[in-house]
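Peer 1: Fold the following for me, if possible:
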Amino acid sequence: MSHLENFKRQHREIKELVDNLTTMLKQDLLVQEPTKVRTVLSTLAGKLMMHLAMEDQFLYPTLIQNGNAQAQTTAARFSNEMGGLVQVFKDYSTKWLNPSSIKADPEAFISESHEILQALRHRIAREDSELYPLVE
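Peer 2: Next up, the predicted model:
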């Protein structure tokens, strides 16, 4: 499997987890089953951190150094625009590390989750539509 196919597969897995977590953003579920929600968030965090690290440390630098002019420009722009997402997601995941914190403030968890999950969807959609075609 090519590196790009691996990135695309990871995108599909991440989108599935984001969708799954989004369906769980209901106050009654967060109060009744915060551990179940945290488990999905932990799975997402693990896959996402690995994926973002691979992109930020391998894909983007490779394209910036060795790609054609359009790939170099796009990769550099994406790296600058989206590079902070790793830390934002780490902070979010750490803040909601314990199921008890989710249960204690479900409204804040829902609000912050929608915001970060939308940012993830946006990054994936842009990479799929703008960056990955340049690699192919």
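Peer 1: CA atoms for contacts and neighbours, from now on please.
Peer 2: Noted.
Peer 1: Now do the helices in the chain.
Peer 2: Counting by DSSP state H, the chain forms helices over residues 3-23, 27-32, 34-54, 60-66, 69-82, 85-95, 99-104, 106-126, 132-135, given from the N-terminal end onward.
Peer 1: for the first one, packing partners?
Peer 2: When contacts are defined as 3 or more C-alpha pairs under 8 Å, 6 or more residues apart in numbering; DSSP states H and E, helix 3-23 packs onto helix 34-54, helix 106-126.
Peer 1: got a list of contacts for that helix?
Peer 2: 37, 40-41, 43-44, 47-48, 51, 113-114, 117, 121, 124, 128, 132, 135-136 (C-alpha atoms under 8 Å, 6 or more residues apart in numbering).
Peer 1: mind running it again at 6 Å?
Peer 2: Among residues not part of helix 3-23, those counted as contacts by C-alpha atoms under 6 Å, 6 or more residues apart in numbering are Leu44.
Peer 1: Buried residues in that helix, which are they?
Peer 2: 7-8, 10-11, 14-15, 17-18, 21-22 (16 or more other C-alpha atoms under 10 Å).
Peer 1: any idea of the angle it forms with helix 34-54?
Peer 2: Direction vectors for helix 3-23 and helix 34-54, defined by axes from the mean of the first three to the mean of the last three C-alpha atoms, to 10 degrees, enclose an angle of 160 degrees.
Peer 1: Could you also give me the structure for this second sequence? I'd like to compare it with the first:
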Amino acid sequence: MNIDKFKADHLAILSGIQRLRDLTRLGVPAADEIAAALVKFSTTIRLHLAAEDKFLYPSLEKSQDPQIVAMSQRFEREMADIAQRFMAFARNWNVGAKIAADFDGFRRAANLTLKPVWDRMQQENREFYPRIEAM
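Peer 2: Purely as a prediction, here's the structure:
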């Protein structure tokens, strides 16, 4: 199975997280830029999640390898919660004025939301994708 697109998405997602970190260090004056970056970033994540749900997980769950099936189901199940929390975060902080009005709240929410996304991308890159490529 060719997962190059999924791997490229991971690079874009990790880059998006880093971009948000860099902008956040600039503080309240960057609130509009942060919101714009978050909107762009959330689009990348939405498209990636849709591709996983429509193509990757269903394809893997048809595998003859029960370990792949179990791993796919576990990753899909775990990702649902992370995705839901990220989408709520993105909806809540998609306007610069909201970020500027509660910058500390935004930073706390970003840390609580983006760390699990970052960790998940690393876990998939380290465990899931190599297993898929070895099929």
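Peer 1: among the helices and strands packed on helix 3-23 of structure 1, which is nearest Ala69 of structure 1?
Peer 2: When these are ranked by distance to Ala69 of structure 1, counting by C-alpha to C-alpha, first place goes to helix 106-126 at 18.2 Å.
Peer 1: in structure 2, what residues pair with the closest one?
Peer 2: The alignment of helix 106-126 of structure 1 onto structure 2 (TM-score structural alignment) spans residues 103-123.
Peer 1: what's the mean gap between that stretch and the aligned bit of structure 1?
Peer 2: With the two structures superposed, stretch 103-123 of structure 2 lies on average 0.8 Å from its match in structure 1, counting by mean C-alpha distance after the TM-score superposition for structure 1.
Peer 1: Counting neighbours, which bits of that stretch end up buried?
Peer 2: If you call a residue buried by 16+ other C-alpha under 10 Å, then stretch 103-123 of structure 2 has these buried ones: 103, 106-107, 109-110, 113-114, 116-118, 120-121.
Peer 1: just stretch 48-67 of structure 2 next, same as before
Peer 2: Per 16+ other C-alpha under 10 Å, stretch 48-67 of structure 2 contains these buried residues: 48-49, 56-57, 60-61.
Peer 1: how far away is Asp56 of structure 1 from Thr35 of structure 1?
Peer 2: Asp56 of structure 1 sits 31 Å away from Thr35 of structure 1 when distances are taken as C-alpha to C-alpha, to the nearest Å.
Peer 1: Revised request: answer the last question for Leu41 of structure 1.
Peer 2: 10 Å.
Peer 1: neighbour count winner among these two?
Peer 2: Leu41 (19 against 16; other C-alpha atoms under 10 Å).
Peer 1: What lines up with Tyr60 of structure 1 in structure 2?
Peer 2: In structure 2, the residue equivalent to Tyr60 of structure 1 is Tyr57, according to TM-score structural alignment.
Peer 1: Contact partners for its match?
Peer 2: Ser72.
Peer 1: just Ala75 of structure 1 next, same as before
Peer 2: Shown here is Ala75 of structure 1, whose contacts under the criterion C-alpha under 6 Å, 6+ apart are Tyr60.
Peer 1: corresponding residue for it in structure 2?
Peer 2: Counting by TM-score structural alignment, which is the criterion used here, Ala75 of structure 1 corresponds to Ser72 in structure 2.
Peer 1: ok, that match to Lys7 of structure 2 distance?
Peer 2: Computed with C-alpha to C-alpha, the distance linking Ser72 of structure 2 and Lys7 of structure 2 is 16 Å.
Peer 1: Alright, I will stop here.
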